[in-house]
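>>> requesting a structural model of the entry that follows:
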Amino acid sequence: MPFGYASPEQIMRDKADYARKGIARGRSVVVLQYADGILFVAPNPSRALHKISEIYDRIGFAAVGRYNEFEELRLGGIRYADINGYTYDRSDVTGRGLANLYASNLGRIFTESIKSLEVEVVVAEVGDGPEGDAIYRLTFDGSVFDEHGFAAMGGQAEAVATRLKEAYRDAMPLADALGAALTALTEPGGERPPVNQLEVAVLDRNREHRKFQRLAGPRLDRLINGGAPAPAPAASSDDAPTAPPTGPDGDIDDGSGPL
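A predicted model of the protein is given here:
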């Protein structure tokens, strides 16, 4: 035997263990269906480095692991979607096609490269009805799992998935789905992540054209607090009337924000 020989089976096991350890160091991400679409929830103190993003009109992306690695996958998915939508038709860009692309790239890198990518990815597509929704979870070696109802990845994914299974039910309102996600992400006896350290987004089938929307600010506060609006300060008789709001609460991802 040549010096330093290792069997292919041992090399694959070592690369898989290396990737799993790297992914487990990240914070978990939860993706689940609710009555009007698909919800993404991730503890994330950074306002610039997103773990949840839009890929195309009906397709969202969530990832855990090394940011530089899954950001490259995200950009590749956007290029794939834009080229296929322009060349053929926008309806030809599907979550399944994107999941197949990612699976091919992840599997090739895992097999051919010395180091596998330390990432786990979810591609979600919202349909015209709940039966048309799709959630695909992809692991570092290119394996694809067609999840039904919900998916959890990163960190203590098994424990999070167990808690989410207990709290999840079909056709939940958005506030209930968000509560179930936060319950799953919170260790028993621990405190929920503060609102300013949460990244939350939805694929809302009721929105026109682009279904992706980020939830933040007062709207997210109300959802977490069970739908109750924050108390407003008492107005004096000398106060001028307040103009009505001209747009929805929370931030909408219009493509102009940081990536």
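>>> make it CA atoms for all contacts and neighbour counts henceforth
OK.
>>> could you pull out the helices for this structure?
8-24, 67-87, 95-112, 157-167, 174-185, 217-224 (DSSP state H).
>>> a markdown table for those helices, including distance to Ala35 and mean neighbour count?
Below are the helices of the chain laid out as a markdown table (distance: least, Cα to Cα, whole Å; neighbours: other Cα atoms under 10 Å):
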| stretch | distance to Ala35 | mean neighbour count |
| --- | --- | --- |
| helix 8-24 | 30 | 15 |
| helix 67-87 | 26 | 16 |
| helix 95-112 | 19 | 18 |
| helix 157-167 | 15 | 17 |
| helix 174-185 | 7 | 23 |
| helix 217-224 | 15 | 17 |
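>>> how about this one, so we can line them up?
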Amino acid sequence: MSTPFYVSPEQLMKDRADFARKGVTRGRPLVALQYADGVLLASENPSQALHKISELYDRIAFAAVGRYNEFENLRIAGVRLADMRGYAYDRRDVTGQGLAGAYAQTLGTIFSSAGEKPYEVELFVAEIGDEASDDKIFRLTYEGMVADEHGFAVMGGNAESVGRYLKEQYAAGGDLAAAVRVAVAALGQSEGETRVIPADDLEVAVLDRTRVQPRKFRRISTGTLRELLGDRGTETPDGDRPEDGEAAGVSMPSSVDRPEDPTDLVSGGTPPLEDPLTGEPPIAPPPEPGQ
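Next up is the predicted model:
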């Protein structure tokens, strides 16, 4: 009888962490930052269909980098959990900290399980309050660690370069236009290079406390984004930009000078919208009275 191959637990965890980290850092960066009226989330994403930034509940948003099918399953699970908790108890009982804790438990369990690979994802769970001091940004890593960020946070590829730029240029308490400009400029930073990202290749959304609706999540359209950004110099010509179909990490021609980005890669096909265990569709939030 042959002796089974032995790997120490420390080495096993290190190998799993290296595997997950490489999958995340090869993707495009994502920025979350606080401004006067809420929280802004921005990323480079030419796709008009596969979103990295989404709504979880009334005042809570979700953003992720990593494998699309993996973080999409996490998003759906978070929406379902929030809907069930809000329906069974009260909508005020659904908090960003509660959802971040649930995500941390799920990611930690998957990371430490020897029966499956770790998720190649990192997440932001953002929540706004009635005042700017009540806003929260939670960052979750692939191994289930949670960090409470203040001011701004970055994850994904080129995170160090983007973070250095934000540390120098970010000013707390600015308006939406200032927040969009500094976030988009930061996304174009890399080692020894500064890019001007076309507005069509950006995905930007906000949690806006000034909205009169209970649901505070709002996507920034391309037209509005161009107005907020103003004159940023010469953008990338249309002929040098990838087609929308390449936003999900589909293999691109070698003539396109762009690093491989598995961040949005759908491995194993697009995940079903229904619960893989029960087969039920996601639960829609109950309507507010008078809405």
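>>> re the thing from before, can I get the helices of structure 1 in TSV with distance to Arg137 of structure 1?
Output for the helices of structure 1, formatted as TSV (distance: least, Cα to Cα, whole Å):
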stretch	distance to Arg137 of structure 1
helix 8-24	14
helix 67-87	13
helix 95-112	8
helix 157-167	12
helix 174-185	17
helix 217-224	26
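>>> out of those helices, which is closest to His209 of structure 1?
helix 67-87 (14.1 Å; Cα to Cα).
>>> check which helices and strands the closest one is in contact with.
strand 52-56, strand 59-65, helix 95-112, strand 119-125 (3 or more Cα pairs under 8 Å, 6 or more residues apart in numbering; DSSP states H and E).
>>> for these, which one sits closest to Pro173 of structure 1?
Of the helices and strands packed on helix 67-87 of structure 1, nearest to Pro173 of structure 1 by Cα to Cα is strand 119-125, at 18.4 Å.
>>> packing partners of the closest one?
helix 8-24, strand 59-65, helix 67-87, helix 95-112, strand 134-138.
>>> on that earlier part again, with respect to Leu178 of structure 1, which of the helices and strands packed on helix 67-87 of structure 1 lies nearest?
strand 52-56 (15.2 Å).
>>> Asp128 of structure 1 matches what in structure 2?
Superposed on structure 2 with TM-score structural alignment, Asp128 of structure 1 falls opposite Asp130.
>>> need the helices and strands packed on helix 67-87 of structure 1 in TSV (columns: distance to Arg222 of structure 1).
Output for the helices and strands packed on helix 67-87 of structure 1, formatted as TSV (distance: least, Cα to Cα, whole Å):
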stretch	distance to Arg222 of structure 1
strand 52-56	21
strand 59-65	24
helix 95-112	31
strand 119-125	25
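>>> who wins for proximity to Lys21 of structure 1 among the ones you listed?
strand 59-65 (9.7 Å).
>>> mean shift of that closest one relative to structure 2?
When structure 2 is overlaid, strand 59-65 of structure 1 sits 0.3 Å from its aligned residues on average, using mean Cα distance after the TM-score superposition for structure 1.
>>> quick one: that strand to helix 67-87, angle?
160 degrees (axes from the mean of the first three to the mean of the last three Cα atoms, to 10 degrees).
>>> contacts for strand 59-65 of structure 1 next, please.
22-29, 40, 51-55, 70, 74, 94-95, 118-126, 153-154, 203, 212 (Cα atoms under 8 Å, 6 or more residues apart in numbering).
>>> ok, stretch 184-202 of structure 1 next?
Contacts for stretch 184-202 of structure 1 (Cα under 8 Å, 6+ apart): 28-30, 37-46, 50-52, 160-164, 167, 182-183, 211-216, 220-221.
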